[in-house]
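Novice: I would like to see how this sequence folds:
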Amino acid sequence: TGEYVRRGRRLADIYAPDLITAQRELQEAARQTTQPALLQAARNKLRYWKLSDEQIEALEKGGDIIERFPIHADQNGFITRRMVSVGDYVKTGSPLYEVADLSRVWVVFDAYESDLPKIKIGQEVQFSTPALPGKVFTAHISYIDPVVNPKTRSTAVRAEINNAGQQLKPEMLVQGEIMPATGSLSAASAKSSTALLVPKSAVLWTGLRSVVYVQVADEPAPAFEFREVELGERIGDMYEILSGLEAGERVVTYGAFAIDAAAQLNNQSSMMNRLLEESGGEEKKTEEQSTPDYREQTPEAFKEQLGKVIEAYLLLKDELVAGEAEKAAEHAQKVLDRLGEVKMELLKGDAHMYWMDLLKGSKKQARAIADSGDIEAQRKAFAYLSAHLTEAVKAFGISGLTVYQQHCPMAMDNQGADWLSTDEKIRNPYFGDAMLSCGSVVDTL
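Specialist: Sure thing, here's the model as predicted:
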């Protein structure tokens, strides 16, 4: 493989008894001049075998029967795959070689579904590859896959480009940028000059709204404020801000996730706290509230019982990593059983009421997982369950376990979500094998 061949080059010889029989039939029909239809049928049969008219004419005149049938390349290109060896038996229609004409190639990109309304057939795309630093190629979109990949939430966008110098190779990694259509370029430029824009890297995702961190003015030390914003259109590497920011305010463009993680550890307003607000319960956690610390007054027996809940939760997490919906439902039921065994009367006063609120939300989400056979629905409920149990561990503590709070910023449609694990190594329960190592450790509990 890898050899360049020209059209017509002999690639292989095949011995075919049926071909020998067909040639003999032609010579017999040629001798029977009274049956021209039979002769024409014999000729057509050999044409089906890809014999040329010159070879057929020679056979009619009594030429030697071809015992080994030559196979020739039908186009110029590189042999990229050989599917037979000497002496193999092949059936009619079996492929022998793959010959790829690399003078013109396809370039396939993955485009997020949110960007699809802005992508059109014929748009210019500029792309580069790490194999050729500094080299930028230009092509035009020729095809947009009509189906979105349910795991990556992206679709394939294909462009075609001449490759006369053979610089682009099959399976090369490329990164591209789709250029605005000529007719809309001026409009986009005009809009970007008047709209309030922030870099894409400044935005964290949480629910229907999004989050940025804004620098607090007139503070002696650097301080940042959690701010929800409403996004408009994406313009290049920027997002339009419809509400939530004022012109002149300074936002964090790099490192916003680290600030959010620090805010969460300090029980301050953060992106992750939004999950608790959405997940259910009588008294939902709000941005102004923080996780109370009842660990010193929590009896050891309660911590042990909560530890049993976390042990069942960890088994549920492992099944979501493996993508096993049926087994995940079984382990969710075990989480419900362990939650039912926790003796709430061991807690008093505010601690008791706080646990009752977390218990209600935890049971609701565990029941949703147990009753569902859909892995994606289970993973969504698991994000809310994880938020409740993380709060419980922080508030009351557990015995016999060291757990790590881990975070994936792409979970929940880029909202981000946490989970608990006894292993520092990331094994993502929200994407499984699709993005197994996506995430980071944000706290040790």
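
Novice: could you use CA atoms for every contact and neighbour count after this?
Specialist: Will do.

Novice: all helices for the stretch 201-350 of the chain, in order.
Specialist: 256-265, 273-279, 300-322, 325-341, 349-371 (DSSP state H, counting those that start in this stretch).

Novice: okay, angle between the last one and helix 325-341 too, please.
Specialist: Helix 349-371 and helix 325-341 are oriented at 150 degrees to each other (axes from the mean of the first three to the mean of the last three Cα atoms, to 10 degrees).

Novice: so which of the helices of the stretch 201-350 of the chain is nearest Pro70?
Specialist: Pro70 lies closest to helix 300-322 among these, at 50.9 Å (Cα to Cα).

Novice: which parts of the closest one are buried?
Specialist: 300, 302-322 (16 or more other Cα atoms under 10 Å).

Novice: over to stretch 42-57?
Specialist: Ala42, Arg43, Lys45, Leu46, Leu51, Gln55, Ile56.

Novice: Ala332 against Ala370, yeah?
Specialist: Yes: between Ala332 and Ala370 there is a contact under Cα atoms under 8 Å: 5.1 Å.

Novice: more crowded one of those two?
Specialist: A count of neighbours by other Cα atoms under 10 Å puts Ala332 above the other of Ala332 and Ala370, at 26 against 21.

Novice: which residues does that one contact?
Specialist: Neighbour list for Ala332: Ala312, Tyr313, Leu316, Ala366, Arg367, Ile369, Ala370 [criterion: Cα atoms under 8 Å, 6 or more residues apart in numbering].

Novice: to compare against the first, here's another:
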Amino acid sequence: MSGETRSFLSRLLKPSSIFVLLGELVVVFVLGFAFSQFWGGSDAPSAEASAEHDHAAERGPQLWTCSMHPQIKANKPGKCPICAMELIPLSTNTGPVTGLRQLVVSTAARALMNIQVTPVQRRYVEANVRMVGKVDYDETRLKRITARVAGRLDRLFVDYTGVQVNEGDHMVYIYSEQLYTAQQELIETARVRKAQADAAGADFFATGGIDLLESAREKLRLLGLTQEQIAEIETREKPTDNVMIYAPMGGIVIEKLKQEGDRVNTGDRIYTVADLSQLWVQMDAYESDLIWLRYGQSVTFTTEAYPGQEFRGRIAFIDPVLNDKTRTVKIRVNVDNTEGKLKPDMFVRAIVQAKVAAGGRVIDADLEGKWISPMHPEIVKDEPGDCDICGMPLVRAESLGYVSSKAMENTQPLVIPVSAALVTGTRAIVYVEDPKAKEPTFEGREVVLGPRAGDHYLVRSGLKEGELVVTNGNFKIDSALQIVAKPSMMTPEGGGGHQHGDNASSGTPPKLKDLPISIRQRLIEINTTWQHIQNAAEEENLDAVQQHFGKLKEVVQSVDSSLLAEHPKMLWSELSMLIGNDATEGQTVKTIKSAQQLVGELRRDMQRLDEQFGLAHAESLPQKLVVPAPFQQQLSSLWDAYQKMGDALASDNFPEAQKAVQQFEQSMKSADMKLLTDNKAHRAWMKEQKNLAAIVESLKKTEEIRAFRAQFEPLSAVLQVLAMSFGFGETEPVFLLHCPMAFNNKGAIWLQDNSQTRNPYFGSTMLQCADRTELIAGEKPDAAEAISKDEE
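Specialist: Okay, the predicted model is just below:
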């Protein structure tokens, strides 16, 4: 430090200097404040700051949540107390989370992602099946000219291939020793016949009943001579050295296998003649396109030789064997070629336009109501009859896989654009927009696809008509879900393989006994059906597997998810979607190998269902017992006393509740268990009677309403068992209601004979507190009865 600096600091730190400095600072502050007020300054915040403050106030406090456990809410960042994942910010104005695959974005973000949606429609679509192939000979119109006798070909009148011949044209001049001998036999036999005819008394039986002359003629006919040639030999009475062979049909000579002077044996081929007025077109169809192809379908194709000109034919044969190397099937089309433009081995490009109806069925307007030949598809008539070519009876076109458009007017297939599906095999991930949400909200959906028809996929399950599916931007939505570790196409179970079944309050799977009765019943039925599917798959019984998969789908669809709330509801939505898709595929599985693979997929989903909803406790559900009507009538008085007890608690009337206990005890003791002839029912009543007696004793000892309400909860549990196992009458309705806030949010149930909530645990404080109401026994009263009872 220099001397001048040290001298300056010493003067500055003198007491007198410090006071002077403070005084100057005060003056500067006051003057600055005055000038700011004079020049328009204010103690109010700036417009930007005010707007930001208002926006923050509108947003509310920032919350943080877990992407895997959305029930977790925190006021600051940190780790999830369940899975230890980092919490992510949650916007408070996005509304409640309703699905595990849900994504909410801002309007600006949606515009940046360029998200576009299209409604799911029911409509007819066209599947354009494109194929390539070659023109080929019609095998039924190929004829081989063969040597019927051994001999020497002295002359071939058709001496090169490609010659057009007509039926009856001379083709071969053959010398044959066998033919010469046969001619001589005919001539001699004719002479003998003539001599016998001139001799008196000669008759047919002199030759042993055999017409030797006719036999000689037939022999020559079988050796290839015509009737005219045979007659000429008889008239001439002299055999010839050479015999002419004529063309048996018209056509083009496509093969010449012998030369003049060659020796031939019986059966040797000399020529092959093809009739080119009718041809075949052999094409290859991909395995995935076979669903759209039918016998008799019209096919349009073009050739290199005639660009722009279309030829037509009909499918006559679909090869039953698949080429395992090319994964294609041969398709044969019959084509008329009377103009002669088509040549064998021409390359063709073909297209079949199939109009698709529900279930992947095909509509063909040209064949609607028609009759068609089962061997020659070009023969189509308006009325039944016989085929003009083969004589077989015509059959209805509908019997060959076609469907009438009139019969399908109200069953158009459910379709989505191809761009909407993120395909993962036979299934796909589709994102559906919620049009009622305040901000752009999208939900992932796993759907089962049918075949592709042009620019659309047929949907077998997972979507409804009118829902808005994302056709552009779905990959971006999927990526966003992956970032926040939610189920997506690439991570079906969410990031890190976490399970999504944590209970909304405790972070543990919900117990089966805490679920609504109807939900429990359906889950048990699902588990039972799953056991049947496994057994059928092990026995390799394909029909049984399909049948049980169909039953599984019915049970899954029958679950009333409205009885669930919050995270359990989201969880069931996810699992029911997956299990339902398994069932949809299982109904139409084609091979036992495919069925066993599908059972493996279902096993994983059932394991998740067991982990999340506790199917291991399925035996805790009360079972219906065989109970005589007189015993049910006795229990009805018990039921009346219970209802009086509940009404008294709902009215905060403790004395009336105590009186109802006395009536309840008397009804319980007067029940005649001798009426229970079924041993299982008898044992169940003895068990429940013992439980009731203990609870009644506790109720009698209570001195205030709070303790009474605590004992009313186990009493309700026993009455629930009685209602479901014994019943209070065949039609007596019993409603189970649940209060989630009773006993420090542990929850409790109670029973009523109607669905009008009257909470016995809170009384007038929260009389209408109930998160679910369900009918567990008897029949639900109609509206008129309910109104009448309320008026009373």
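
Novice: what TM-score do we get after superposing?
Specialist: A TM-score of 0.47 describes the superposed chains when it is computed by TM-score structural alignment, normalised by the length of structure 1; 258 aligned residues with a Cα RMSD of 4.5 Å.

Novice: and Arg520 of structure 2, how many neighbours?
Specialist: Quick note: Arg520 of structure 2 (other Cα under 10 Å) scores 22 neighbours.

Novice: repeat for Lys364 of structure 1
Specialist: For Lys364 of structure 1, the tally of surrounding residues (other Cα under 10 Å) stands at 18.

Novice: ok, now Asn745 of structure 2?
Specialist: Neighbour count of Asn745 of structure 2, defined by other Cα under 10 Å: 10.

Novice: correct me, but Ile705 of structure 2 touches Phe654?
Specialist: Yes: taking contacts as Cα under 8 Å, Ile705 of structure 2 lies within contact range of Phe654: 5.6 Å.

Novice: in space, what's closest to Leu265 of structure 1 - neighbours in sequence excluded?
Specialist: Asp443 (7.2 Å; Cα to Cα, 6 or more residues apart in numbering).

Novice: contact partners for that neighbour?
Specialist: Leu265, Tyr404, Gln405, Gln406.

Novice: can you pull the buried residues of the helix or strand that contains Met686 of structure 2?
Specialist: Element membership for Met686 of structure 2, per DSSP states H and E: helix 679-701. By neighbour count on 16+ other Cα under 10 Å, the buried set for helix 679-701 of structure 2 is Ala681, His682, Trp685, Gln689, Leu692, Ile695, Val696, Leu699.

Novice: buried residues in the helix or strand that it is followed by?
Specialist: With elements assigned by DSSP H and E, the helix or strand that comes after helix 679-701 of structure 2 is helix 705-725. Buried residues in helix 705-725 of structure 2, counted by 16+ other Cα under 10 Å: 705, 708-716, 719-725.

Novice: quick one: list the elements packing against the host helix or strand of Val198 of structure 1.
Specialist: Under the criterion of DSSP H and E, Val198 of structure 1 resides in strand 197-199. Contacts defined by 3 or more Cα pairs under 8 Å, 6 or more residues apart in numbering; DSSP states H and E place strand 197-199 of structure 1 against strand 238-243.

Novice: counting by contacts, list what the strand it packs on packs against.
Specialist: The helices and strands touching strand 238-243 of structure 1, judged by 3+ Cα pairs under 8 Å, 6+ apart, are strand 197-199, strand 224-235.

Novice: wait, which of the ones you listed is closest to Ala383 of structure 1?
Specialist: strand 224-235 (20.6 Å).

Novice: in that closest one, what counts as buried?
Specialist: Phe224, Glu225, Phe226, Arg227, Glu228, Val229, Leu231, Arg234, Ile235.

Novice: cool, stretch 206-215 of structure 1 as well?
Specialist: Within stretch 206-215 of structure 1, the residues that count as buried by 16+ other Cα under 10 Å are Thr206, Ser210, Val211, Val212, Tyr213, Val214, Gln215.

Novice: same deal with stretch 329-337 of structure 1?
Specialist: So, applying 16+ other Cα under 10 Å, buried residues of stretch 329-337 of structure 1: Ala329, Glu330, His331, Ala332, Gln333, Lys334, Val335, Leu336.

Novice: from Phe226 of structure 1, how far out is the first one?
Specialist: Distance, Ala329 of structure 1 to Phe226 of structure 1, by Cα to Cα, to the nearest Å: 36 Å.

Novice: again, but for the third one
Specialist: Plainly put, His331 of structure 1 is 36 Å away from Phe226 of structure 1 if you go by Cα to Cα.

Novice: repeat for the last one
Specialist: Taking Cα to Cα as the measure, Leu336 of structure 1 and Phe226 of structure 1 are separated by 35 Å.

Novice: got it, and the fifth one?
Specialist: In this view, Gln333 of structure 1 and Phe226 of structure 1 are 37 Å apart by Cα to Cα.

Novice: turn the buried residues of helix 679-701 of structure 2 into JSON lines, including distance to Phe613 of structure 2.
Specialist: Shown next, in JSON lines, are these (distance: Cα to Cα, whole Å):
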{"residue": "Ala681", "distance to Phe613 of structure 2": "29"}
{"residue": "His682", "distance to Phe613 of structure 2": "32"}
{"residue": "Trp685", "distance to Phe613 of structure 2": "29"}
{"residue": "Gln689", "distance to Phe613 of structure 2": "30"}
{"residue": "Leu692", "distance to Phe613 of structure 2": "29"}
{"residue": "Ile695", "distance to Phe613 of structure 2": "30"}
{"residue": "Val696", "distance to Phe613 of structure 2": "33"}
{"residue": "Leu699", "distance to Phe613 of structure 2": "33"}
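
Novice: list just the nearest of those to Trp639 of structure 2.
Specialist: Leu692 (12.5 Å).
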